[in-house]
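**Student:** take this sequence and fold it.
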Amino acid sequence: MTDATNVDALYQEIILDHYKRPHGAGLREPFEAEVHHVNPSCGDEITLRVHLDGETVADVSYDAQGCSISRASTSVLNDLIVGKSITEGMAVLDEFNTLMHGKGKIEPDEDILEDGIAFAGVAQFPGRIKCALLGWMAWKDAVSQALVTTSSTTTASTTGETP
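**Tutor:** This is a model prediction of the structure:
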């Protein structure tokens, strides 16, 4: 076996492990925003909730149906995002997005992406990129909604208005 074959096998094992034992799966409360995203090209679906504690991502919970890539990618997202600031989380999203659009030619930063590097091979298959990004785009959408919700609640509480 060549080194490249060994790496590919390891990456496949990481993806299968996250698929079989997903981290963060199951919808939980409390949450500031819930979104539902569908990948129309393959039918994968995700309902994702985000809970913020100030500027920190306190929890990401989800219910997903679909292929191993979309579900495993969301499990990795949970590992990489929970406990980080929103800004740090968005930087991780940018790094993962860059990897996915690199057509397999981008060397992933393991310090930032950790198990997310396993998706490097997915970037070579345009039809699978949306699968890998489904949970990430849902997370970005949920955070945007949560920030609007929390900022309008904060504004209302400082002005005495009802949100």
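**Student:** switch to C-alpha atoms for all contacts and neighbour counts from now on
**Tutor:** Noted.
**Student:** which strands or helices does the helix ranked longest in the chain pack on?
**Tutor:** Secondary structure of the chain per DSSP state H: the longest helix is helix 126-159. Judged by 3 or more C-alpha pairs under 8 Å, 6 or more residues apart in numbering; DSSP states H and E, the packing partners of helix 126-159 are strand 33-38, strand 45-53, helix 68-81, helix 86-100.
**Student:** ok, residues contacting the last one?
**Tutor:** In this case it means helix 86-100. 55-57, 80-81, 106-108, 112-113, 116, 119-120, 122-123, 129, 132-133, 136, 140, 143 (C-alpha atoms under 8 Å, 6 or more residues apart in numbering).
**Student:** tell me which residues of the longest helix of the chain are tucked away?
**Tutor:** Across helix 126-159, burial judged by 16 or more other C-alpha atoms under 10 Å covers 128-136, 138-143, 145-147, 150.
**Student:** how far off centre is it?
**Tutor:** 11 Å (C-alpha atoms, centre = their mean, to the nearest Å).
**Student:** tell me what angle it forms with helix 86-100.
**Tutor:** 170 degrees (axes from the mean of the first three to the mean of the last three C-alpha atoms, to 10 degrees).
**Student:** quick check: angle from helix 126-159 to helix 68-81?
**Tutor:** Using the same axes, to 10 degrees: helix 126-159 against helix 68-81 is 40 degrees.
**Student:** now the other sequence, so there's something to compare against:
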Amino acid sequence: MSFNNNLDQLYRQVIMDHYKNPRNRGVLSEDTVTINMNNPTCGDRIQLSLKVEDGKVVDAKFEGEGCSISLSSASMMTQAIKGQPIEHALKLSHIFSDMMQGKDYDDSIDLGDMEALQGVSKFPARIKCATLAWKAMEKGLRNQSEAE
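**Tutor:** The predicted structure follows:
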């Protein structure tokens, strides 16, 4: 088995782990920004709850239904942005978007499990699945900063 096959297998395992055992699944109730988004082409839908204090994403949770790529990406995203300043969360989103589009991206930041989704860029129809939660996060953080 070649290195690439081993890497693909590892990435599939990481994606399926986040899908079957999602991190940060649930709803935040008080003082949160809630964003509902869906991908009508495949039926993915997400409700993202963000708690932002002093310019930092203090907590993030999601609910929803969809394919393994959509839900594992939401799980990875909530892990990556919790405890991060808004600017860093938005920067991660930009890097993730570039990676999904197959563009060169800033690899000076450790993307952790999110790198497992890199192969999605080869399947244009699935890119929207992977980026749905990230778009919801961007929208929520924009709404939050406009409200302050």
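**Student:** what's the TM-score here?
**Tutor:** The TM-score (TM-score structural alignment, normalised by the length of the second structure) is 0.94; 148 aligned residues with a C-alpha RMSD of 1.5 Å.
**Student:** just to revisit the earlier point, of the contacts of helix 86-100 of the first structure, select the buried ones using a PyMOL command.
**Tutor:** Selecting only the buried entries of these in PyMOL, with 16+ other C-alpha under 10 Å as the criterion:
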select buried, resi 56+57+80+81+108+112+113+116+119+120+122+123+129+132+133+136+140+143
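**Student:** include distance to residue 21 of the first structure when you put the helices and strands packed on helix 126-159 of the first structure into a markdown table, please.
**Tutor:** Below are those laid out as a markdown table (distance: least, C-alpha to C-alpha, whole Å):
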| stretch | distance to residue 21 of the first structure |
| --- | --- |
| strand 33-38 | 22 |
| strand 45-53 | 17 |
| helix 68-81 | 8 |
| helix 86-100 | 21 |
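**Student:** among these, which is nearest residue 26 of the first structure?
**Tutor:** strand 45-53 (9.2 Å; C-alpha to C-alpha).
**Student:** other SSEs contacting that closest one?
**Tutor:** strand 33-38, strand 56-65, helix 126-159.
**Student:** name the residues of the shortest one that are buried.
**Tutor:** So that's strand 33-38 of the first structure. For strand 33-38 of the first structure, by 16+ other C-alpha under 10 Å, it's 33-38.
**Student:** what sits up against it?
**Tutor:** Counting by C-alpha under 8 Å, 6+ apart, 44-51, 134, 138, 141-143, 145-146, 149 sit against strand 33-38 of the first structure.
**Student:** which of those lies closest to residue 68 of the first structure?
**Tutor:** residue 44 (9.9 Å).
**Student:** so how far is residue 61 of the first structure from the residue lying closest to residue 142 of the first structure once chain neighbours are set aside?
**Tutor:** The shortest distance from residue 142 of the first structure to any non-neighbouring residue, by C-alpha to C-alpha, 6 or more residues apart in numbering, is to residue 33 (5.4 Å). Residue 33 of the first structure sits 11 Å away from residue 61 of the first structure, taking C-alpha to C-alpha, to the nearest Å as the criterion.
**Student:** give the residues shared as contacts by these two.
**Tutor:** Shared contacts of residue 33 of the first structure and residue 61, defined by C-alpha under 8 Å, 6+ apart, are found at 49-50.
**Student:** do you know how far the residue nearest to residue 142 of the first structure is from residue 82 of the first structure?
**Tutor:** Taken as C-alpha to C-alpha, the span from residue 33 of the first structure to residue 82 of the first structure is 15 Å.
**Student:** what do you get for residue 16 of the first structure?
**Tutor:** From residue 16 of the first structure to residue 82 of the first structure the distance is 21 Å (C-alpha to C-alpha).
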